[in-house]
Each structure stands twice: as C-alpha cells, then as structure tokens.
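In: the sequence and its predicted three-dimensional model are supplied below.
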Amino acid sequence: MESDASETAPIKRAYIFLYGIIFITSQNILLSFISKIRLIYREICYDASGVRQMYSRIRDSRIDKGLSQKQVAELLGVSYKTYSAYEKGKRHIGALQLIVLANFYHTSVDYLLGRTDKKAPYPKGK
C-alpha cells in the first residue's frame, strides 16, 4: 500500500501543476480581454481632450440655454452636487433623466450620448 501512495504522489503534483497553469492562463486571457474592452470604451466615450463626450454635450446644452447647474438639477429632481457629477463624468446619468434632458433641450438622446452630431430630435411616432 505504501508503494501505491508514493507512486501516485507525482501524478497528483502534476495535476496540481497543470491546474495552476490553466488557472493562470485563463486569468491572463481574461485580463487581456478586459483591457481591450476598456480601450474600446475609452474610444467610444471620450473625445480627444479626455472629457467624456456624452457629459460635455449635456454641459454644452445647458450653457446654450443659459441655465445654471442648479436649475437643471431641479428639473431632473436631483441635487446640485449630483448634477455637477453628471457633467464632470464622475457619475452616470440614468436613461429617464437623459430622456427628460433630450425633451427639454429639443434634441435626441443619441445627440446627448455623442452617437450623432445632429441636434434635431427624432420625429414623434404616430
């Protein structure tokens, strides 16, 4: 019986070694995938100056209307601090709030998100 245990020990160590390699390899693949996704996200969301395009359009629309951050925050039903964080890109703005802003500024959500350069809102469906 002692010989059986001593004969299987190297096999167990080999399995543990292989599992370790597989685990490390899969982690490296996952990390590589995540970093590629981050690069794509940055390309989509940020303009050349490093500011999130979506949030700069929200700020620019507010300024074009001559409104303060406090006024727009009241329109959205959020605090001034929250709205300020939206414009700086430190906080994500919700879909409902984007719709409210798009309607208020007479533009489309896609324009605010930076997906189009056309300011005109989409025609209403019948």
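Out: Noted; the coordinates are in hand. Numbers count the residues shown, from 1 in each chain.
In: alpha carbons only for contacts and neighbour counts from here, please
Out: Noted.
In: give me the element residue 29 is part of.
Out: helix 2-45 (DSSP states H and E).
In: after that helix comes which helix or strand?
Out: Sequence-wise, the next helix or strand downstream of helix 2-45 (DSSP H and E) is helix 53-65.
In: second structure follows, compare the two:
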Amino acid sequence: MKICLVTEFFSTRAGGVRGGVEARAFQVAKFLAPKHEVTVLTSRERGQPKREEVEGFEVRRVGREREYAQKWDLGGRLGFLEGGRRVWERFEVVDGYSFVAYPLAWELHRKLGIPAVATYHDVWLGEWV
C-alpha cells in the first residue's frame, strides 16, 4: 500500500526530533516501511534536501525553506500547504499529523479520492491547549 504521512516538521538527524508529532511520524513510517511504500510529506527547513530515503521510507519536503516554528509563521505554513497541494503522486491513504497538516491531508484525500486519517496530538503553544 502507498501511504502518505503529512506532518509540518520532520527531522531525520540524530537528536533532531523536537516533539511528539515528529517522533510518532518517524516511528510509524519506520514500522510501516518494511511492508508498505511510505512517504512522509513535510515542510523544508533550511539546509534539508527536498527528498531523501530514511529507514526504508521516503521523506519529501515541500514549500520554500523555512525555520522551525511552533506558532505563528503564517507565511511558512502557507508555503508548506501550497507546496503539498502540488503533489500528485497516487497514494492509497493519507494521514495528517497536526492541525497545520490536516488541510493538506484533506486536500490530498479529495484530489486523489483516497481515505484520510487525522491523528490528533496534544498542542503546546507556550502552554497546553
């Protein structure tokens, strides 16, 4: 099965994971990769390649380069969403990993006619909300 995991940020560097959403996306992708074709669709931080293979799955970074941000950064978030809308690969299921990723996962669901999943995590914006 061709699976797309959509998360705003995703690090493949040792010690680069900064939160639970990234950690969970990494572990799910790693777990599914031996039996499925997994692509993590994420934004591109400065210095990161647009594509790379990690632990048997593909990481595809879209939008303009940006810095990591937990809140605000409207321009960076809109760039991520717009870049992701240009993806036309034929996935069979898409899973959105945060409130920023949900609209893109929904767009891929509608555009490709595939099932969509929304994984909801705790949200930290200086305090738990």
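Out: Sure thing, it's come through. On a predicted model such as this, the values are computed, not experimentally measured, just so you know.
In: could you get me the TM-score between them?
Out: Remark: TM-score between the superposed chains equals 0.24 [TM-score structural alignment, normalised by the length of the first structure]; 59 aligned residues with a Cα RMSD of 5.5 Å.
In: re earlier: okay, the angle between the helix holding residue 29 of the first structure and helix 53-65?
Out: Counting by axes from the mean of the first three to the mean of the last three Cα atoms, to 10 degrees, helix 2-45 of the first structure points 20 degrees away from the direction of helix 53-65.
In: ok, residue 54 of the first structure - how many residues close by?
Out: Close neighbours of residue 54 of the first structure, defined as other Cα atoms under 10 Å, add up to 24.
In: no wait, residue 65 of the first structure
Out: Residues near residue 65 of the first structure, counting by other Cα under 10 Å: 10.
In: also residue 62 of the first structure?
Out: Using other Cα under 10 Å, residue 62 of the first structure has 19 other residues around it.
In: for it, give its distance to residue 55 of the first structure.
Out: For residue 62 of the first structure, the distance to residue 55 of the first structure (Cα to Cα, to the nearest Å) stands at 11 Å.
In: count of residues packed around residue 53 of the second structure?
Out: Residues lying near residue 53 of the second structure (other Cα under 10 Å) number 11.
In: residue 59 is in contact with that one, correct?
Out: Yes - in this structure, residue 53 of the second structure is within contact of residue 59 by Cα atoms under 8 Å, at 6.2 Å.
In: what about the strands in the second structure?
Out: Assigned by DSSP state E, the strands in the second structure fall at 2-6, 37-45, 51-54, 57-66, 93-96, 116-118.
In: adding distance to residue 26 of the second structure, write those out as TSV.
Out: Below are the strands of the second structure laid out as TSV (distance: least, Cα to Cα, whole Å):
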stretch	distance to residue 26 of the second structure
strand 2-6	9
strand 37-45	9
strand 51-54	9
strand 57-66	10
strand 93-96	13
strand 116-118	16
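In: need the contact list for residue 52 of the second structure.
Out: By Cα atoms under 8 Å, 6 or more residues apart in numbering, the contact list for residue 52 of the second structure reads 58-60.
In: buried among the residues you listed? Need that as a selection in ChimeraX.
Out: Only the buried entries of the contacts of residue 52 of the second structure go into this ChimeraX selection, using 16 or more other Cα atoms under 10 Å:
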select :58,59,60
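In: residue 41 of the second structure: which of the contacts of residue 52 of the second structure is nearest?
Out: Comparing the contacts of residue 52 of the second structure against residue 41 of the second structure with Cα to Cα places residue 60 closest, at 5.1 Å.
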